[in-house]
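Asker: any chance you can model this:
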Amino acid sequence: TFNIVPDDTILNKIASENDLTFYKLFYKEEDIGNDNHTLRIYKNRDEINLLVFHEGRAAQAADEIAIDRMYAANNKISVGDKLAIRDKEYTVTGLSSVPDYACLYESNSDMMFDAITFGVAFLSEEGYNAMSDAHESYNYAWVYNTAYADDTEAKNRSDDIIDSLEDTLKEYDEAQIQAQVNALYDDAKGIAKTLEKQFDSASSSIERKIEKAAGNAAEKAISSLSSDEITEVIVSASGKTKEELSEQTMALLGLTDEQKLQLQTMVLSGQITPDQTLGAALMLSGKSESDLMQLFIKASGLSMSKASEALMKKAAQNQGTSVDGLIAKQLGTSTSAYKAMIDAFEDAENMLDDVDADSMEAPVIDFDELDSEKDYENEMDFNLDDIYGILDKVDATKIYSTAEIRETLAKLQALMDTEINDSSILEVKNYIPRYLNKAVNFVIDDASGDEAGAMLMLYIIIAVIAFMYAVTTSNTITKEAGVIGTLRASGFSRGELTRHYMVLPVIITLIGALIGNVLGYFVFPSVFTKVYFLNYSIAPFEVFWTPKAFLLTTLIPLAIMIVIVFLVISKKLRIRPLNFLRGELKKKGKKKVVKLPAKIPFFGRFRTRILFQNLSSYLVLFLGIFAAAIMAVFGSMFGPLIDDYTELVQKTKIAEYQYVLMDKVETENAEAEKYCITTLNTTDEKYVMDDIGVYGINENSKYITKEIPSGTVLVSNGYMEKFGLEEGDTITLKEPYGTKEYALTVGGDYTYDAALSIFMNRSDYLDAFDEEDDYFTGYFSHEKLDDIDPDDIAAVITETDLAKIATQLGNSMGAMMSAFSGLGAVLFLLLMYILTKQVIEKNTKSIALTKILGFTNGEIGKLYLLITSLVVVASLILSIPLIDVALRWMFHSYMYTEMSGYIPYIIDNSCYVRMVILGIVCYALVAVGMMVKLSKIPKGEALKNQEL
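Answerer: Presented below is the predicted three-dimensional model:
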């Protein structure tokens, strides 16, 4: 599932690299009703994971919808009903199922599916397109062009897809961000060039204004000074004497010889003093005062600017100000503002280098340097604050408007503030390969567990029936002892007689097997599939003959029957022919009568004789009752067991909230405690492979309260119980679908019933799995962590999730266990009827004789049926401790080896009570039938075949 619709080029590249084909399976999720129900809505499919309808048809109009059969059944929705989705009503046209939602898992991280509040639905293309896209997910299914051989190959191919996705998406996403960054920097270059021109223009304009102001200030300064002050300043600045300057100035006036003679005559005649010579020469030359000043400055050797500066300093001194003050006055601003502007301009050139267009280069984007693709931020950063400071100082002088420059800087600032648009980044939001998809695999795994239990019960029933055959045949041999002795004496071998007496049981078994196969393939599938249809959204299916099913349900039961019957009959026929003729069928010679105490009442002694005479039959009856009781208890134990297991799970939960993270994310919640977890697989070949959660726990953890010895691990009580582990044992686990193995020493157990788990010290965990010191995968917390982004959370395990497991186990096993209970009742009736009937038939002559002696049917019933009743009740009671032993053995030696996961072995006392009541009720029904049979035995039976 992607966050946005990927380009076809990306999908084609991934498909080509991994030899697969993608199929678009977009869906929209909508809440319906007021019970927090969610429908995942697809459009009708025509390529892959096609819909199968149990009732009705596909949606065709825009206001029609087909929904999942399981969700519909749980919420009492029928074809023709109306569903309101986003204020629009849809008519339910069909109840369907699809192979990718055989179990209604809303998320693959859910601990258990929920077919009550979550379902899938299907609209026509018109209806789907008309629905809001607000909650649409861009989901794709894929099919390998060549099928994989097993889950190991599937895992390797899946890893290749992940690598391909990472490389392809990284290349694509980097290009998306790089294009945006390049565009930003291209815009910034253009703005920088504009800014550079604006600053050059501003600088030139301000400089011209300052020069003009300075010139004006200089003129005013000179005009404010007397000639003596000017002379004094120039003399002082030039380093020459006044006479030298006067002489050089006179020379520069360019007087003619006649003018020079005239000037000299004026001095000699006393018309002017020597100090007035220069002024007189100026008059003679016809030049102005300003010309004289320029000549005077020229004579001094000073530049005009230096001379002006010296003169302005003098004028400023006279006025009690500074040169800057004089210029500022000409500019119409304050001295401080003018000086601040001048200082700012001295730094401006270096500052503008920061926005030099020629030096701007967009950074190269590399997601390997980021924790997440969406962590990239606009790194463009120019020192605009200082530039704004310069403009503020210029604005303070009011000699130049910086509005245009500010507009340009605002554009540059806007580029700096631009956030990189990560909406174009393509991300994988969800990735579930087929071999890890719970929505597909859970049914198969559950059926495998059911198969193990069913096979066990089947073989128990077959064994009991085989013993029934054997005992019945053994009684027949006893009745026909004389005939058998004659045949043996006539030359018939023991093998021939064994085959003769085995023919009927074998033929009956073969007929039963034939009928069973016919019923199993043509009748009962509809019965037993209802068990799965009650819990899973599976499609209607056809039953095919398979060699495995034939082996498990026909050949093995037939072999069990033949072996048991053969062993019993062959042992019975080992007696010598003469013993058969004499009726001595006990190997130890003539049977001696057991003397019973005279104190026992007649009826008591009579019943005891019946018990001894039919001991083998009663022994088989006990075994049959024991087997039926096992099935009855097995079928009824899971209801209370699930309740007890739910309570244990709640009591032993690690925390109210257990967060599993997608990546390392910090939280500010002080209640949260970091932990590490990984999943390993068991390697014991005796057991079905189990997933084991291996935790790395902090030292002095407040959630795992038991101390974990260094170098060893604590093992959950369920793991210890299922695998029969003890402290000090070494367990070997391996990485899933890999070859690396880990040997761990059991340092003790830890009570945690929710899952098969191992708890290690954090330091041991980091060493074992070669992780960094800051590595962690989740948090334990008694409070909800609201400061973690939901996108960073892989799963949250709460009390509700743990309870959901037990609830669904109860739902999924309920119907199957009811079948076992019913089978136990049938077995009770069958065994009690056959064996009680056998006791009656074996004692037909004795019963007829008692009738001749005047006993009533009720009295005879008390003699023959009461002892059987006592045997039945005693068998039921004696079975209780044996059932515990047997079921405990079955759990540990068979069920635990054939199923993944763990269910504790707990039998509630009420199960035994129900079993005893069921057995007594079944026998009561049989006893009524036997009383009827007993009443129909004629008295003449006592006179038949009497041996004299």
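
Asker: rest of the way, CA atoms for contacts and neighbours
Answerer: Noted.

Asker: the helix ranked longest in the chain: what's the following helix or strand?
Answerer: For the chain, the longest helix by residue count, based on DSSP state H, is helix 151-224. Sequence-wise, the next helix or strand downstream of helix 151-224 (DSSP states H and E) is helix 227-238.

Asker: that next one vs helix 151-224, what angle?
Answerer: 140 degrees (axes from the mean of the first three to the mean of the last three C-alpha atoms, to 10 degrees).

Asker: give me the buried positions along the helix or strand following helix 227-238.
Answerer: The helix or strand immediately downstream of helix 227-238 is helix 242-253, counting by DSSP H and E. Of the residues in helix 242-253, 242, 245, 246, 248, 249, 250, 253 count as buried by neighbour count, 16 or more other C-alpha atoms under 10 Å.

Asker: related to what we said a few turns ago, give me the packing partners of the longest helix of the chain, helices and strands only.
Answerer: helix 8-18, helix 304-319, helix 323-331, helix 403-417 (3 or more C-alpha pairs under 8 Å, 6 or more residues apart in numbering; DSSP states H and E).

Asker: how far does it sit from its chain's centre?
Answerer: Chain-centre distance of helix 151-224: 43 Å, with C-alpha atoms, centre = their mean, to the nearest Å.

Asker: could you do stretch 927-942 as well?
Answerer: 68 Å.

Asker: and that stretch, end to end?
Answerer: Terminal residues of stretch 927-942 are spaced 23 Å apart (C-alpha to C-alpha, to the nearest Å).

Asker: contacts made by that stretch with the rest, please.
Answerer: For stretch 927-942, the surrounding residues in contact (C-alpha atoms under 8 Å, 6 or more residues apart in numbering) are 833, 836-837, 840, 844-849, 851-852, 857, 861, 865.

Asker: also stretch 804-814?
Answerer: 111-113, 531-532, 534-535, 638-639, 642-643, 645-646.

Asker: now do 7 Å
Answerer: Outside stretch 804-814, the residues that touch it by C-alpha atoms under 7 Å, 6 or more residues apart in numbering are 111, 112, 535, 639, 642, 646.

Asker: if we can go back for a sec, among the helices and strands packed on helix 151-224, which is the most enclosed?
Answerer: Most buried of those, by mean neighbour count (mean count of other C-alpha atoms under 10 Å): helix 323-331, with a mean of 21.

Asker: follow-up on the earlier one: pull the most distant pair out of the contacts of stretch 804-814.
Answerer: Farthest apart among those by C-alpha to C-alpha are 111 and 639. That separation is 20.2 Å.

Asker: another one to check against the first:
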Amino acid sequence: MRNPLWKRLPRELKSDFGKYIVIFLFMTLTIGFVSGFLVADDSMLAAYDESFEKYNIEHGNFTLSSEASESTIKKIEEKGDVRICKNFYRDESVDTDLDGTENGTIRIYQDRTDMDLVCLMKGEMPQAKNEIAIDRMYADNNSLTVGDKIKVGGEELSITGLIALSDYSCLFSNNSDMMFDAVKFGVAIMTEEGADQFGTTHLEYRYSWQYANEPKDDIEAKNMSEDFIDILVKYAKVTEVIPGYANQAIHFTGDDMGSDKAMMEVLLYILIVIIAFVFAVTINNTIAKEASVIGTLRASGYSRGELLRHYISLPIIVTVIAALLGNVLGYTVFKGMCAAMYYGSYSLPTYETRWNADAFILTTVIPVALMLVINLLLISRKLQLSPLKFLRHDLSTSRRKKAVRLPNFKFFSRFRLRIILQNKSSYLTLFVGIFFANVLLLFGMMMKPLLDHYQEETVANMLAPYQYILNVPEEPDEDEKFTLMGMIEKLLTPSLKTNEESAEKLCLESVKNVVPGKDGETITVYGIEDDSDYVSTELPTDGVLISDGYSEKYKVKSGDTILLKESYGNEEYELTVRGIYQYPGALAVFMPVDSFRKTFGKSEDYFNGYFSQEKITDLDEDLIAATITEDDLTKISRQLDVSMGEMFQLINVFSVILFALLIYLLTKLIIEKNATAISMVKILGYQNREIMRLYLTSTTWVVVISILLSLVLSTWTIHGIYSYLMSSFSGWLTLYLEPKVYPEMFAMGMGAYILVAVLQFRRIRKIPMDVALKNVE
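Answerer: Predicted structure coming up:
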């Protein structure tokens, strides 16, 4: 026989339609977004993984100081058991809007036919000398499209196509950079004739290699690359080596997409757990309200299992329908939105949507299972009581029956305190939800001020407006110094001297930080002249200063010893830290120039760079390896703002909605639970505003205290997880929580609460007086 209890479900849904529709919409949109994100993530990750074979991506690349002969390349290939191909490029200035002002740098390659092949996404590949195909994301960020004209290195070129380079899924101009830059740095393809028109001034002799036997994993790739580098440095003067597994331009995208997936899953499950607790609290309230009916049904022969299945049916039905509809929206609406977010951050090839069984399980099966388990655990305990206890409305599971004795406060205060104690489970759930919402809200609201503060601090603490890193010619051996060829070479070598009055010599070396169990991160070591105009502190003669970011990231303090290793060799340097220098621009070490030369085995007059207040114009451009300006130091804040700005706003909106939803559901529950008491005080002559002061003021206390306490706890939480979040980045962003964020968060929380309170006041007004008179118990 059909269970007659099922007939109650439509009536329950209708009577509590507001609660169920709000929860249903929230769950549908949340599951839909997460489903769409997982589908887009999985589809794009599959396209990314397939690109290694499809576009024949390199296993690494190296850059030489000059072009290697064919015999040298052949020798390296034989010794290293690799295949090598040319991948020369030029970094040229670019004017994207043709206003005569440089807008950044574009890296020009010739079309690839061997390794690191190109994905044409729109238009055509260049055919003529004055044509160029540029990276699709760089084009988007600079409002460029096919047919537009740009000026590169002084030459006006026509854009014929938008492309994605398989070895630049993430636009890192330097592998040691903390963040890629797709606003002022882009990559492009030109014909051989078109690239050659820019001469050799900015030509970099980069070569890509592939192993004859592909490494199985990163550990094997690391060992193979170390063996290859040992061979490479024997036959050529290497200026840079980037093994494939360590190439951020290739692997940062895949690593980031994988971590995003895990983060979204955790977020979904936390939300489902919170909603499940809200359902459980609501159902427990319904059980208390219908205690007499339950007692009668139990006495009539209904089992606990039948009643349990009845009371958890609506939450499960709502969750199942929300999950199914959410998945439909995920595959249709949200998938495109999430893919657009990835395309806004990464230069990925085109992808095809794939059915993702894991996404269905993660967004449908697991949420339903969580909802079922939590409700079973929290509700079944209540239904263990005997029918007699239900008939008597004695639903306490503990032996203590005496009410808590309250202090001798005024009547209204005692009344409100009693309401809080009677609804402590609801208020506890409310506090947990507010805490979680405020963690998300603080994360979303702190990022823009953090990036602005980082940019301000970086600009304020720049060592110099211009830092020049020079290509210093290799010194000849002692036996070669006085030969005729050695003397001729010295005479023909361009001078490193400049007449710029503000220029100050510096020494600079890039080394690796040695940390057990981790790949070494690039550290910049500065050798500073005595009485420097640019490093305004006294440098120790028996140790070094380190930048504040280095100190914070690796928990290094004054008196500690750090271990550094040369980038392409086995020489190690053990240095004692004597102090911290405020320099947010990089992870850096500062030491006197004499100590630098001694430590790194340089000659007494060696230097390889300049600090300068003004642009140096009298140096041969072939001598300038790199120029570091404000744009280079602030690229991380600029790029994160472009890539993640919309996401931060989305997090803020989502947090406030979650906050308002929880307050609405739980205050509604409290008012419904006290409907009889509210009706009684109306009979006694209390006005609606007075009743609101009794009931909503109690909730106001809890909300205010919860918000204030959660601001403290969320700050501790952010401090706790920030180091972990930043550990995957190369470099460091000092945590900064702008003080005005806290009053803004409090105002947003209270604004949401006031809106809900207005709705609940209307609910109080609608409670009729006859509710108390109908209660015959």
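
Asker: out of the contacts of stretch 804-814 of structure 1, which are buried?
Answerer: 111, 112, 535, 639, 642, 646.

Asker: okay, those in TSV with distance to residue 810 of structure 1 and secondary structure next?
Answerer: Putting those into TSV (distance: C-alpha to C-alpha, whole Å; DSSP: H, G, I helix; E, B strand; the rest coil) gives the following:
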residue	distance to residue 810 of structure 1	secondary structure
111	15	coil
112	12	coil
535	10	coil
639	7	helix
642	6	helix
646	10	helix
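
Asker: in TSV: the residues you listed, plus distance to residue 335 of structure 1.
Answerer: Shown next, in TSV, are these (distance: C-alpha to C-alpha, whole Å):
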residue	distance to residue 335 of structure 1
111	79
112	81
535	91
639	96
642	92
646	87
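
Asker: buried residues in stretch 696-703 of structure 1?
Answerer: Buried residues in stretch 696-703 of structure 1 (16+ other C-alpha under 10 Å): 696, 697, 698, 702, 703.

Asker: residue 652 is in contact with the last one, correct?
Answerer: No. The pair residue 703 of structure 1 and residue 652 fails to qualify as a contact (C-alpha atoms under 7 Å) at a distance of 10.7 Å.

Asker: any common contacting residues for those two?
Answerer: Joint contacts of residue 703 of structure 1 and residue 652 (C-alpha under 7 Å, 6+ apart) do not exist.

Asker: quick one: which of the contacts of stretch 927-942 of structure 1 is the most crowded by neighbours?
Answerer: Among these, residue 847 has the most neighbours (other C-alpha atoms under 10 Å), with 26 neighbours.

Asker: next one: it relative to residue 884 of structure 1, how far apart?
Answerer: To residue 884 of structure 1, residue 847 of structure 1 is 39 Å away according to C-alpha to C-alpha.

Asker: now residue 760 of structure 1
Answerer: Counting by C-alpha to C-alpha, the gap from residue 760 of structure 1 to residue 884 of structure 1 is 35 Å.

Asker: repeat for residue 41 of structure 1
Answerer: 49 Å.

Asker: which SS state does residue 35 of structure 1 fall under?
Answerer: The three-state label given to residue 35 of structure 1 by DSSP: H, G, I helix; E, B strand; the rest coil is coil.

Asker: what does it correspond to in structure 2?
Answerer: In structure 2, the residue matched to residue 35 of structure 1 (TM-score structural alignment) is residue 101.

Asker: so its match sits right up against residue 95, yeah?
Answerer: Yes. At 6.0 Å, residue 101 of structure 2 counts as touching residue 95 under the criterion of C-alpha under 7 Å.

Asker: coming back round to it: and the angle for the longest helix of structure 1 with helix 403-417?
Answerer: Going by the same axes, to 10 degrees, helix 151-224 of structure 1 makes 160 degrees with helix 403-417.

Asker: not counting its neighbours along the chain, what's nearest residue 105 of structure 1?
Answerer: Leaving aside its chain neighbours, residue 105 of structure 1 sits nearest to residue 113 (4.4 Å; criterion: C-alpha to C-alpha, 6 or more residues apart in numbering).

Asker: counting neighbours, what do you get for the one you found?
Answerer: Residue 113 of structure 1, neighbours per other C-alpha under 10 Å, totals 24.

Asker: from residue 780 of structure 1, how far out is it?
Answerer: The value you get for residue 113 of structure 1 to residue 780 of structure 1, if C-alpha to C-alpha is used, is 23 Å.

Asker: I'd like to know how far residue 310 of structure 1 sits from residue 233 of structure 1.
Answerer: Counting by C-alpha to C-alpha, the gap from residue 310 of structure 1 to residue 233 of structure 1 is 7 Å.

Asker: swap that for residue 565 of structure 1, please
Answerer: Residue 565 of structure 1 is 144 Å from residue 233 of structure 1, by C-alpha to C-alpha.

Asker: looking at the two, which is more packed in?
Answerer: Set residue 565 of structure 1 next to residue 233 and count neighbours by other C-alpha under 10 Å: residue 565 wins out with 27 against 19.

Asker: next up, the contacts around that one.
Answerer: Taking C-alpha under 7 Å, 6+ apart, we find residue 565 of structure 1 in contact with 466, 467, 469, 470.

Asker: now the element after the helix or strand hosting it, going C-ward?
Answerer: Counting by DSSP H and E, the element that carries residue 565 of structure 1 is helix 556-572. Next helix or strand after helix 556-572 of structure 1 toward the C-terminus (DSSP H and E): helix 577-582.

Asker: next helix or strand past that following helix?
Answerer: Assigned by DSSP H and E, the successor of helix 577-582 of structure 1 is helix 602-613.

Asker: give the buried residues for that next one.
Answerer: Result for helix 602-613 of structure 1 [16+ other C-alpha under 10 Å]: buried residues 605, 607, 608, 609, 610, 611.

Asker: what's the answer for stretch 523-541 of structure 1, then?
Answerer: Under the neighbour-count criterion of 16+ other C-alpha under 10 Å, stretch 523-541 of structure 1 has 531, 532, 533, 534, 535, 536, 537, 538, 539 buried.
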